[in-house]
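Peer 1: Got a sequence here, can you model it:
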Amino acid sequence: MRSLNCCLSCNRFDTSKLKVIEDLLDKTAPTLMPCTSPVFQKDVLKKSIILNNRNKNKDTKNDSHNTKIDDDQRKEEISYFYPNLDTTIWSRTCEKEVIEPLTGIITGHIPNWLNGTLLRNGPGSLEVGSYKFEHLFDSSALLHRYEINNGKITYQNRFIQTDVYKKNHAAKRIVVTEFGTRRVPDPCQSIFSKISSIFRSADASDNTMISVYPFNDEYYTFTEYPIIHRIDPKSLETLDKVNLAKYVNIVSHTSHPHVMRDGTVYNLGMTTTSRGPAYSIVRFPPSKFSEDNGTKIKKLSMFDQAEIVATVLPRWIFSPSYMHTFGITTNFFIIVEQPLTLSLKSIFMQKLRNDPLCAAFRWFGNEDSQIHLVSRKNGKAVKTFVTEAFFFLHIINQYETQDGLSVILDICCYRDPKILDCMFVEAIENAHENPDYSKFFRGRPLRFILPLKDSELRVLPEIGSTKTNNVNIRKSGRKKKLEDNKKNVHDVLQKKSAAFKLPNAKAYVVPELLCDLGCETPQINYKFNVGRKYRYFYAICSDVDRENSGMLVKVDTELKTKLIWCERNVYPSEPIFVPDPEGKNEDDGIVLSSLIWGQERKTQVALLILNAVTFEEVARATFETPSPVPKCLHGWFSSLVP
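Peer 2: Next comes the predicted model:
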């Protein structure tokens, strides 16, 4: 396997780190107990299974000392495996699309008010002819659709007809280099053709496999290249391809734009300026219409009106940060500049050598992460905070406090980007042999409280000497053994975020823990709470070493409590909150999640409906499909039924 660690060059700098994030991750790590009836059986488990049987058959007259040694050996062996995780859910291939809707078998009661369409996007096939993609992000994009209509639920799926999908299947090989996979060379292409292809943007992948979002009443699929595909929300047919770079100066963008109440869409993109690359916020206003004899005619589309409304230069001009999401509040855009960067100097050689995109990534683990607050009024950065290095994909939510003194920013954080390594196909297939696989996946939802006034910053105590405001401050490199610094989860959750003034006048932020579980693909009551004060979020658990690795989580950010839904051998997708139209509280509504099963139930898929308040199941619709269904990533719910 081509490890991302080989691609991430760690330049070392002599900077001080408080290591609070690392402590929060370590102190809330679970202890995986041996499972008597593993969900997932694999050859690599035979050793531990044999050891289990041997211990069971031991003479009961053995003294307690020998028994303790045997038990310790058994636990040490089993700790290398994840018996409740079926990693094949990611490597499945959809062999036959579901064009005509399937009707599900419904159990429970569907709320009368619940009608609409849930669209999902994600990996659909890792195979092209006899070749196979090497990274999950490279898989051909597959759409899923659930329609809820008057107590009935149907299911469909369909591949997005991207240019790269059509080229690959016409040639029966991988013809475009992806994030983690080299293209299979064309034997007829000369060296001069290879060099010229470096300068052709048409050779970039348009595999919009990550998410789906509405622009007015049209739906588009996204990846991080500025190509989006319009899809039919009823048939899932691919209708159009839009190159956003033709409308606005961007070379990439995040997969998660923000859709505001008035229909305006904002996204964070990378632009080219006279001073080099820059982070830019792009605004897409609602389409403008004119009337002709009572008929609405689109005058200007959202893309026609696209404009850059804010720009921030990266701290390293030739190594801009990788960004998957960004934040927005009433008065600010929030850009989190993590130390995972894309080396522009390496891109030319990466293309010339036919290396995958990940070869151009660089991880500066001894540098800070930076959080920029950018004014929505004038588009300029008004304040920058620093915190220790972390990697992230998803921001949960962000808002300004009522007193106007702070901005609250909640993020799903990891200590480094090794989680991207875990998504290489070879790593997934060999996860059960890797004792560090769960550590690489270890992330936690953290809250950063960002004071808007310098007077709110605390004086930084002498490093390594004290404990301030329940936040441990200690010197970089002085790693205590976890056993010597053990604290229970309750104590860890009581610690609060704090912001200190550094000697160089920068504001250093220490986060607090929101939940002791790994949380990913977080969702909120988006329509009413994006960029506003909120209390609850919903997520899938990303801890692969839990007794049940397929869990949905509801987190109360005020009380720091959680509710969990899980079912043995079931793997839920991103939970989508749908508000009750007559609801009064933030969590009045339901949560939707697409389910798949492990092992022999590869051709079953279901839509789960949970009461968002109690987090208990109220209904589900189960479908038998003609071919395996892979796990999906992100989606969007619309209360309209086309």
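Peer 1: can we go C-alpha only for contacts and neighbour counts from here?
Peer 2: OK.
Peer 1: which residues of the stretch 1-150 of the chain fall in strands?
Peer 2: 98-103, 105-108, 116-125, 127-128, 131-132, 140-149 (DSSP state E, counting those that start in this stretch).
Peer 1: a markdown table for these, including mean neighbour count and distance to A278?
Peer 2: Formatted as a markdown table, the strands of the stretch 1-150 of the chain follow (neighbours: other C-alpha atoms under 10 Å; distance: least, C-alpha to C-alpha, whole Å):
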| stretch | mean neighbour count | distance to A278 |
| --- | --- | --- |
| strand 98-103 | 16 | 42 |
| strand 105-108 | 14 | 50 |
| strand 116-125 | 25 | 29 |
| strand 127-128 | 20 | 36 |
| strand 131-132 | 14 | 35 |
| strand 140-149 | 24 | 29 |
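Peer 1: The structure of the following sequence is requested for comparison with the preceding one:
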Amino acid sequence: MAVELVKEYESSIKENDHPYMNGPWAPVHKEYNITDMEVIGEIPADIDGVYLRNSENPVHQPLGRYHPFDADGMLHMMSFKDGKAEYRNRFIQTRGFRAEQEAGESLWAGWTAYPVKSKRIGECAQDGLKDASSTDVVVHAGKVMTTHFQCGEGYRLDPYTLDQLGIESWTPIEGISAHTKVDENTGEMMFFNYGKYPPYLHYGVVGADNKLKHYIPVEINRPSLPHDMAFSENYSILNDFPMAWIPEMIEQDIFMPRYEADKPSRFGILPRYGNPEDVKWFEAKPTYVLHWLNAYEEGDEIILDGYFQGNPMPEPLKDQPKRYAMMMALVDLNSLQARLHRWRFNLKTGETIEEDLDDEVLEFGMFNQKYAGKKYRYAYSAKPKKGMFLFEGLVKHDLETGEKQTCMFGEERYGSEAPFVPRIGSKSEDDGYLVSFITDMKENRSECVLIDAQNIEAGPVCRIILPHHISSGTHATWANGEDIRAAE
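Peer 2: Sure, this is the predicted structure:
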């Protein structure tokens, strides 16, 4: 194993018992380049590309109450080609990260830190919050783009070296939310943002040439809290759930959500390049959805799959310290009762039909991105650990037959959502692998695993061992090497 320590960052974090600053969530403060790693099994020679995972990784002692989604972004990359792999990790050099590095301390309080206030407002924060760019990651136009769930600037990096390429030039003044959507079939990227001022929601399209092609307001009646969007071949799907910031508090830059169970969920569907007057709204059962899987068109209907929450505002966890109990409930997917669900929107009649696809608690789904916006058969969901924002395994659904397979990571081993990696020259939708970073608490290290997508119950076909652990986090993506090179 060849390990190059690129840089070590000095931490000011004090010892504490916060569950999301210890164990699988303990932060890492070293940046590495690693090659010739120990491999258990054999790295497949029939894949070519990069696996990228964003993670929440705080450097400085938080101001006030800490929420893991406030933390600095650290990107982890494993590249594959010709049966070999290379790993790198880098902090995402946002303006907020650099300001706090210069100050040697946290300058912004997190979104649950009330009544503690930030030491610095404005400058490089979104509505008084630091834009950590730590939530999501995609590859578009041959470059990485990271984003933050509270809407901020898009940050670009090189997909192989993780060199910082700066702020995305087309970033609107209202920012970019996490969960931009890349259509591999056209090269376009759809995005949205939300905020506390009317019209409260915007939607846009960026071309394959990374130029902003379309940007419109989408009017809703209050500052809502959308987290994700979806698209089909011809339409984009936005949402307005009955989960919104409390108006009298958001004016004080206090981000406290309130769930309104007596109001319906609303879905705004518009053509990909549609105008505000083209948005058609549909109503459905009240819920909240963090993440969608896929959407596609079938006759007059748009079919949308995602993770319906049966309990969007759960009670605090009783077995946790009082100071953490509410926060832990709101990131516990078992408490939220997230399950795979399907909505059918009839564009001709305006009718909505919905159904559960499984009653098991699941979230963070992935699928073969060549089928994005199209009818698809296979979905790969993460299986959450009860009581913690951690994932213990993966579940594969055959949406045609209803059959499913499960792969568990093992005792005290935690992974993430697992992007689908197509084999070179793949012949079918599930002809490829699932890839994930796994943190092994017994060994106090992490590894990258590849799992045969056609037989996930067999477990990893290879395990690539890292000498250190990776802090757990949120989202990940796969980008084909051929697509990256074609965009250069």
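Peer 1: So which of the strands of the stretch 1-150 of the first structure is nearest E388 of the first structure?
Peer 2: strand 116-125 (31.5 Å; C-alpha to C-alpha).
Peer 1: Report the angle between the closest one and strand 140-149.
Peer 2: 160 degrees (axes from the mean of the first three to the mean of the last three C-alpha atoms, to 10 degrees).
Peer 1: sorry, back to before: Serialize the strands of the stretch 1-150 of the first structure to a markdown table and add fields for distance to K27 of the first structure.
Peer 2: A markdown table is the format used below for these (distance: least, C-alpha to C-alpha, whole Å):
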| stretch | distance to K27 of the first structure |
| --- | --- |
| strand 98-103 | 45 |
| strand 105-108 | 39 |
| strand 116-125 | 33 |
| strand 127-128 | 40 |
| strand 131-132 | 38 |
| strand 140-149 | 37 |
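Peer 1: closest to D217 of the first structure out of those?
Peer 2: When the strands of the stretch 1-150 of the first structure are compared by C-alpha to C-alpha, strand 116-125 sits nearest D217 of the first structure, at 12.9 Å.
Peer 1: SS state for the closest residue to D127 of the second structure other than its chain neighbours?
Peer 2: Closest residue to D127 of the second structure apart from its sequence neighbours, by C-alpha to C-alpha, 6 or more residues apart in numbering: D253 at 6.5 Å. Assigned by DSSP: H, G, I helix; E, B strand; the rest coil, the conformation of D253 of the second structure is coil.
Peer 1: Tell me how far D253 of the second structure lies from D70 of the second structure.
Peer 2: 15 Å (C-alpha to C-alpha, to the nearest Å).
Peer 1: out of these two, which sits in the busier spot?
Peer 2: D70 (27 against 17; other C-alpha atoms under 10 Å).
Peer 1: residues contacting that one?
Peer 2: By C-alpha atoms under 8 Å, 6 or more residues apart in numbering, the contact list for D70 of the second structure reads E56, G110, W111, K130, A132, S134.
Peer 1: so can I have CSV of those showing secondary structure?
Peer 2: Shown next, in CSV, are these (three-state DSSP):
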residue, secondary structure
E56, strand
G110, coil
W111, coil
K130, strand
A132, coil
S134, coil
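Peer 1: Adding distance to F80 of the second structure, write those out as CSV.
Peer 2: What follows is the contacts of D70 of the second structure, written out as CSV (distance: C-alpha to C-alpha, whole Å):
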residue, distance to F80 of the second structure
E56, 24
G110, 36
W111, 37
K130, 33
A132, 28
S134, 24
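Peer 1: By neighbours, which of those residues wins?
Peer 2: Counting by other C-alpha under 10 Å, top hit in the contacts of D70 of the second structure: A132 with 34 neighbours.
Peer 1: Apart from its neighbours in sequence, what residue is nearest the corresponding residue of the second structure for L409 of the first structure?
Peer 2: Taking TM-score structural alignment, the alignment pairs L409 of the first structure with L304 from the second structure. Leaving aside its sequence neighbours, L304 of the second structure sits nearest to A295 (C-alpha to C-alpha, 6+ apart; 4.3 Å).
Peer 1: corresponding residue for that neighbour in the first structure?
Peer 2: A295 of the second structure maps onto Q398 in the first structure, by TM-score structural alignment.
Peer 1: ok, its match - contacts?
Peer 2: Q398 of the first structure makes contacts with G327, I328, T329, V407, I408, L409, D410, V530, G531, R532, K533, as judged by C-alpha under 8 Å, 6+ apart.
Peer 1: rerun that using 7 Å as the cut-off
Peer 2: G327, I328, T329, I408, L409, D410, G531, R532 (C-alpha atoms under 7 Å, 6 or more residues apart in numbering).
Peer 1: separation between the residue nearest to D127 of the second structure and P68 of the second structure?
Peer 2: 19 Å.
Peer 1: host element of the residue of the second structure positioned farthest from its centre?
Peer 2: Distance from the C-alpha centroid of the second structure peaks at T349, with 33.4 Å (C-alpha atoms, centre = their mean). Secondary structure from DSSP states H and E places T349 of the second structure outside every helix and strand.
Peer 1: Show me the helices in the second structure, by range?
Peer 2: 95-103, 247-250, 322-330, 333-336, 481-487 (DSSP state H).
Peer 1: Serialize the contacts of Q398 of the first structure to JSON lines and add fields for neighbour count.
Peer 2: What follows is these, written out as JSON lines (neighbours: other C-alpha atoms under 10 Å):
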{"residue": "G327", "neighbour count": "27"}
{"residue": "I328", "neighbour count": "24"}
{"residue": "T329", "neighbour count": "21"}
{"residue": "I408", "neighbour count": "19"}
{"residue": "L409", "neighbour count": "23"}
{"residue": "D410", "neighbour count": "22"}
{"residue": "G531", "neighbour count": "23"}
{"residue": "R532", "neighbour count": "18"}
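Peer 1: Now P111 of the first structure: closest residue in space that isn't a chain neighbour?
Peer 2: G151 (7.8 Å).
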